[in-house]
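Visitor: Sequence plus the predicted model coming up.
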Amino acid sequence: MPPLSAATRLSLSLIAGGAVANIYYNQPLLGLLVQVFGHDASVLVPTATLAGYGLGILGLVPLGDALPRRTLIVGQLLLLAAVLVLAATSTSLTVLVSASFLIGVLSTAAQQAVPFAAELAPDAVRGRMVGQVMTGLLLGILLARTLSGFIGAWLGWRAVFVGAAGLSVALAGLAWLGLPRTPPTARIGYGALMGSILDLVRHQPVLRRAALAQALLFAAFNAFWTTLALLVEAPPFGLDPAGAGLFGLIGAAGALCAPVAGRFADTRSPRPVLIGGAALTLAAFVVFGLFGGVSLVALAVGVLLIDIGINTALIANQTRVYALAPGARGRINTVFFTAIFAGGALGASAGTRAFAAGGWPALCAVGGAFAAASLLVPLLEPRDRPRS
């Protein structure tokens, strides 16, 4: 197996961030999409995208254990570019929602990049190496909103998808030229590959707990982010999509905690990181509920808290699950991230519906409930032994 060089880490980071960004470009654009396609667009488009991402993780990511990851990444990115063009040219909500679903499915190229890093990294520094690649993925999640908001405000929502298609083609070229060729880690058929996923769920309690905790956190995360644009574009704030997207820059600071969280998880128990991450996420919703409806400063503080909380917990959970079965990291990633993005789709739907029904206080109650439930998972689980 070739070593995880600095150049390979950078390539994987860019691919992970650039691919996953596609599922978040629509969020600052929801106000613009509502003007063209009606209110249903604010619920259906982000929910379809996240649901597609979850299905792609379930159906495509396990192939990384049975096929060369580089080939999978290149193929997904090229198909993704074609679907992004379809979204950019949509003239009906049905076409846009269908394209959004496929964008989610194919953006799982990001989830080929992360276990690729775990495969290539030495055991002693796997958490730190995964944390570095995840920094790219997390920055992609957060900066996607800022970039999309600015482009949408100046050039319109269609230009966002056109630009994303061009970026996807460029990333496919980077993957082909910059990633090593590696053999599959499992030589089994697709049916057996998928069946083995159920065995992992049954026999790995750490994986089940990590997936549940992170799914609940991601539900809280998406409940907030899918409604933020609707809040700040209305009175008393009156921001445009570019202003809504700027909150992504604040949250990007949370992504910088990923290598630190990974280093801590490499040397000590990840449990304090998990508890701290969930507690910070819950604290963010307390801030949002008390002051977020009237203060942009409070919203900014809450964004920083929620992103630091989500990201540190994510790296700690990934470090735990990637150590469970080295030959099955793609399938472990499937279980872990299928649960996470199912939670994300639930949170996006619950958040937008709560906001429509009861405004900002209802949204904060829903998000806070998800965060509180996630905090209970590490608090109630058996304690990990600190590493010597």
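Guide: All right, it came through fine.

Visitor: Please count neighbours and contacts with C-alpha atoms only from this point.
Guide: Noted.

Visitor: Quick one: residues contacting the closest residue to Ala342 other than its chain neighbours.
Guide: Nearest residue to Ala342, sequence neighbours excluded (Cα to Cα, 6 or more residues apart in numbering): Gly54, at 5.8 Å. By Cα atoms under 8 Å, 6 or more residues apart in numbering, the residues touching Gly54 are Gly104, Val105, Phe337, Thr338, Ala339, Ile340, Phe341, Ala342.

Visitor: go again using 6 Å as the cut-off
Guide: By Cα atoms under 6 Å, 6 or more residues apart in numbering, Gly54 lies in contact with Thr338, Phe341, Ala342.

Visitor: Checking Leu67 next. Helix, strand or coil?
Guide: coil (DSSP: H, G, I helix; E, B strand; the rest coil).

Visitor: Okay, one more to line up with it:
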Amino acid sequence: MSRRLLLLLTLTCAVGVGTVYFPQAVSPLVVTALHASPGSASLVVTAIQIGYTAGIFLLVPLGDRLPHRPFLVTLLALTGAGLLAAGCAPGLAPLLAAAAVVGVTTVAAQVIGPLAAGLVAADRRGAVLGTLLSGSTGGMLLARTFGGTLGEWLGWRAPYLAAGAVALLLAAVLARTLPVTTATSRRPYPALLAEPLRLLRTEPELRRSCLYQAAVFGAFSAVWTCLALLLTGPAYGLGAHAVGMLALVGAVTMLCTPYAGRLVDRRGADRVNLCCLLGVLVSAAVLAAGAGGGAAGLAALAGGTLLLDVSMQSGTVANLARVYAVRPDARSRLNTAYMTCAYLGGSGGSWLGVRIYGRAGWQGVCALVALLAVIALARHLVAPHGRDARQAGGDGRGAPVPAGIGGPPTAAPPVGSAGRTV
């Protein structure tokens, strides 16, 4: 894993994740250009998001079955072709069809994570995963700005065409630069699809990591879903653009996740998780101070959302480092199980958050965040960290051991055992 390759994979993660988000900014332009209703145009965003979830379930497990270079190149090529087709769509129906294809195939970031985990020594895995996650975060944050600015300047088709060209260019570059890897599983495709559920039943470290991420991502989703209601409500009376401006504080996480990864390498995943869960609990108290409005309230919201964002993303690095150490030969299937639980937790958090906000207001949402953090903390405090870490190929601290000690050797063929969020 050279620095050049790491930078290229980080850029690929940014483009892959950004592809899911930039259509949100382009949707109003589609309404005007194609004479569609706002509800119909929003279906483009929905099609990509549903397709992305389907791609995680249907395609990511194939990372254990197929060599990574042709698999990633094919995914990026299909994504690029889908984006170009969307940019040339003559009407809403073809645009929806192309968006669905883009959503299913733009799962490169979820394939790159397991790949990178197998290309580096265990004592560098956290740092590499943190760097990749910073790229995904940057892609998510900048995608809306990219799509909105380019769309206003050149029309709604321009962001799709530009993103398609970038995806095809990355496919060509990766076809020449990615190392050759070998498959780690010969299971038939139906068995690969069923494997994530079996791993959830049999691997306690995977279940623990999934619980942490589902709880924290649920808290994150509840806050950001209800934040728009708070800012546009009587307490603040701001416009919808205020939510986008507040979201920019999350850019700090791009700098924090690589550092969190290095802490995972040095101190172990469990210690980083503990700090992150405590950070989520503290963020609930800080966010609660933002219910009153005014400049002080806005400052509390900025500080609380920043602490929540950093805690969630840093915890993700720790969780992934632990998950990828469980079964080096099944990292893509493990990632499928992990990401599925994360998205279920996020969806549940959004659903609960809106309903609690309607009954108990912003303070109720903050109480939900605190409750989810306490649930995860309670599980963390009773977890048999040392035993589970050793079973997962760890060093007793929650950090993975070097390959060849409880894992596959570092000879050339098993490097292919490389096999994600947000």
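Guide: In hand now; what should we look at? This is a predicted model, so every value here is computed, not measured.

Visitor: Please work out the TM-score for the two chains.
Guide: The TM-score (TM-score structural alignment, normalised by the length of structure 1) is 0.82; 381 aligned residues with a Cα RMSD of 3.6 Å.

Visitor: So which of the contacts of Gly54 of structure 1 belong to helices?
Guide: Of the contacts of Gly54 of structure 1, the ones assigned to helices by DSSP state H are Thr338, Phe341, Ala342.

Visitor: thinking again about what came up before, just the buried residues of the contacts of Gly54 of structure 1.
Guide: Thr338, Phe341, Ala342 (16 or more other Cα atoms under 10 Å).

Visitor: What sits closest to the second one if chain neighbours are left out?
Guide: Pointing back at Phe341 of structure 1 there. Gly54 (5.0 Å).

Visitor: State the next helix or strand along the chain beyond the one helix or strand that neighbour maps to.
Guide: Using DSSP states H and E, Gly54 of structure 1 maps to helix 41-59. Per DSSP H and E, the first helix or strand lying C-terminal to helix 41-59 of structure 1 is helix 69-88.

Visitor: Show me which residues of the helix or strand following that next one are buried.
Guide: Downstream of helix 69-88 of structure 1, the next assigned helix or strand under DSSP H and E is helix 93-106. Along helix 93-106 of structure 1, these residues count as buried under the neighbour rule (16+ other Cα under 10 Å): Leu93, Leu96, Val97, Ser98, Ala99, Ser100, Phe101, Leu102, Ile103, Gly104, Val105, Leu106.

Visitor: and what of stretch 376-388 of structure 1?
Guide: In stretch 376-388 of structure 1, counting by 16+ other Cα under 10 Å, buried: Val377, Pro378.

Visitor: Tell me which residue of structure 2 matches up with Arg9 of structure 1.
Guide: Mapped onto structure 2 by TM-score structural alignment, Arg9 of structure 1 lines up with Leu6.

Visitor: mind checking which helix or strand its match is in?
Guide: Using DSSP H and E, Leu6 of structure 2 falls in helix 3-33.

Visitor: follow-up on the earlier one: out of the contacts of Gly54 of structure 1, which one sits closest to Gly358 of structure 1?
Guide: Nearest to Gly358 of structure 1 among the contacts of Gly54 of structure 1, counting by Cα to Cα, is Ala342 at 23.6 Å.

Visitor: Which position in structure 2 pairs with that closest one?
Guide: Checking with TM-score structural alignment, Ala342 of structure 1 has Leu344 as its match.

Visitor: measure its match to Val173 of structure 2 for me?
Guide: 34 Å (Cα to Cα, to the nearest Å).

Visitor: ditto for Ile356 of structure 2
Guide: For Ile356 of structure 2, the distance to Val173 of structure 2 (Cα to Cα) stands at 48 Å.

Visitor: Mind checking which of those two has more residues around it?
Guide: Ile356 (20 against 13; other Cα atoms under 10 Å).

Visitor: give me every residue that touches that one.
Guide: Contacts of Ile356 of structure 2 by Cα under 6 Å, 6+ apart are Gly364.

Visitor: what about it, which helix or strand?
Guide: Judged by DSSP H and E, Ile356 of structure 2 forms part of helix 331-382.

Visitor: and the host helix or strand of Ser134 of structure 2, what other elements does it pack with?
Guide: Assigned by DSSP H and E, Ser134 of structure 2 belongs to helix 122-154. Packing contacts for helix 122-154 of structure 2, counted by 3 or more Cα pairs under 6 Å, 6 or more residues apart in numbering; DSSP states H and E, involve helix 3-33, helix 253-267.
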